[in-house]
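> All I have is the shape, not the residue letters:
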């Protein structure tokens, strides 16, 4: 047993191992990053373009502070990423078994980039929601698959 532990410790740290660790760790960062990006919903230019009714409530001093974000579209904007992430993380294990870990991580990256492209070029709430769904699918895949990649 001790010989095996010593042998494992003597295994050299290669560039491939470093890259795999960075890629696997980055998939966890995607979730935290995009959750933080959801904070954009408080920014005035964002609200002016996509949710003017919410912005009007924010500017009204008589409006109850707890009801400012009582808007179905804004709620859908926030929840869409989490719902898509949940659904894709449930499917990611099966998909990974079929196409492999590497292609699953590549797929998650493509989904994430596609979702961000939709969000960047969004002119309306529907396009914004589609982008958030793609981002959610990408994050769900990455969070599920990265644990397989580390092992």
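Structure received. These numbers come from a predicted model, not from an experiment.

> only C-alpha atoms for contact and neighbour calcs from this point on.
Will do.

> my guess is residue 30 contacts residue 140, does it?
No. Counting by CA atoms under 8 Å, residue 30 does not reach residue 140; the two are 9.6 Å apart.

> burial measure for residue 32, as a count.
Residue 32 has 11 neighbours, counted by other CA atoms under 10 Å.

> now swap in the one 10 residues further on and tell me
Residues contacting residue 42 under the criterion other CA under 10 Å number 13.

> same thing with residue 21?
Residue 21: 14 neighbours (other CA under 10 Å).

> That one: helix or strand, and which one exactly?
Element membership for residue 21, per DSSP states H and E: helix 15-37.

> Who are the packing partners of the helix or strand that that helix is followed by?
Counting by DSSP H and E, the next helix or strand C-terminal to helix 15-37 is helix 44-50. Judged by 3 or more CA pairs under 8 Å, 6 or more residues apart in numbering; DSSP states H and E, helix 44-50 is in contact with helix 52-59.

> and the helix it packs on, how far from the chain's centre?
27 Å (CA atoms, centre = their mean, to the nearest Å).

> Taking their axis directions, the very next helix or strand once past it and helix 52-59 sit at what angle?
Towards the C-terminus, the helix or strand next in line after helix 52-59, according to DSSP H and E, is helix 72-99. Angle of helix 72-99 versus helix 52-59, following axes from the mean of the first three to the mean of the last three CA atoms, to 10 degrees, is 120 degrees.

> what angle sits between the very next helix or strand once past helix 72-99 and helix 72-99?
Next along the chain after helix 72-99, taking DSSP H and E as the criterion, comes helix 101-120. With the same axes, to 10 degrees defining the directions, helix 101-120 sits at 160 degrees from helix 72-99.

> Below is structure B, check it against A:
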């Protein structure tokens, strides 16, 4: 009986860790949802954006997310959920680098489009992976942690407002 409790406790700890890691996709999704709103004024000044360009920069993430969701199921089936989530993480990192180093508007749009693809991948794959590894008795609670991570990301972004950080380049940082 004691080994069963220990094994179950060890498994619960492992599952909790995996769920936290898988939910990071939701956290990034929520954070990115709020980040562009805080950076709009800075981006308008830096790139001399027209209203149409501002809308394109903001909505490029949504377009990327649509693409990501459309390929996520196929990718997850093809390479496995864990590897597909790893791919989502790589796209988030690539997006950050491309966006931060963007010398012009088209490059910034491409960077945000890449980030959107990562968001789309993680949006579909994170709850799916969590559902697959979670014990049936707590599955709903663990899948809910992904949703909690999304709103936590939005909260974090809104709590760290650019006007508190200044009007320069640091306005883009968390």
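Structure received. Model, not experiment: these values are computed from the prediction.

> Can you calculate the TM-score here?
After superposition, the two chains reach a TM-score (TM-score structural alignment, normalised by the length of structure 1) of 0.76; 126 aligned residues with a CA RMSD of 2.0 Å.

> returning to that earlier point: mind listing what's buried along the helix holding residue 21 of structure 1?
23-25, 27-28, 30-31, 34 (16 or more other CA atoms under 10 Å).

> Repeat that for stretch 127-145 of structure 2.
127-131, 134, 142-143, 145.

> and stretch 59-74 of structure 2, how far from structure 1 on average?
Stretch 59-74 of structure 2, aligned to structure 1 and superposed, deviates on average by 0.9 Å (mean CA distance after the TM-score superposition for structure 1).

> counterpart of residue 97 of structure 2 in structure 1?
Applying TM-score structural alignment, one finds that residue 97 of structure 2 aligns to residue 117 in structure 1.

> does the residue nearest to its match when sequence neighbours are not counted sit in a helix or strand, and which one?
Residue nearest to residue 117 of structure 1 in three dimensions, not counting chain neighbours: residue 131, with 7.2 Å by CA to CA, 6 or more residues apart in numbering. Using DSSP H and E, residue 131 of structure 1 maps to helix 125-150.

> how far off helix 101-120 does that helix point, in degrees?
160 degrees.

> how distant is the helix holding residue 21 of structure 1 from the center of its chain?
Computed by CA atoms, centre = their mean, the chain-centroid distance of helix 15-37 of structure 1 equals 11 Å.

> residues in contact with that helix?
Residues from elsewhere that reach helix 15-37 of structure 1 (CA atoms under 8 Å, 6 or more residues apart in numbering): 139, 142-143, 146-147, 149-150.

> Kindly calculate the angle that that helix makes with helix 125-150.
Going by the same axes, to 10 degrees, helix 15-37 of structure 1 makes 150 degrees with helix 125-150.

> what's the first-to-last distance across stretch 31-43 of structure 1?
End-to-end distance for stretch 31-43 of structure 1, by CA to CA, to the nearest Å: 21 Å.

> so how far is that stretch from its chain's centroid?
10 Å.

> Next: stretch 125-143 of structure 1.
On CA atoms, centre = their mean, the centre of stretch 125-143 of structure 1 falls 7 Å from that of its chain.

> That stretch vs structure 2, average offset?
Looks like 0.5 Å for stretch 125-143 of structure 1 (mean CA distance after the TM-score superposition for structure 1).

> What are the buried residues along that stretch?
For stretch 125-143 of structure 1, the neighbour count (16+ other CA under 10 Å) marks 125, 127-143 as buried.

> which other residues reach it?
So stretch 125-143 of structure 1 is contacted by 27-28, 30-31, 50, 73, 76-77, 80-89, 91-92, 104-105, 107-119, 122 (CA under 8 Å, 6+ apart).

> could you redo the last one with a cut-off of 6 Å?
27-28, 31, 77, 80-81, 84-85, 88-89, 92, 105, 108, 111-112, 115, 118-119, 122 (CA atoms under 6 Å, 6 or more residues apart in numbering).

> Now which residue in structure 2 aligns to residue 30 of structure 1?
Using TM-score structural alignment, residue 30 of structure 1 lines up with residue 28 in structure 2.
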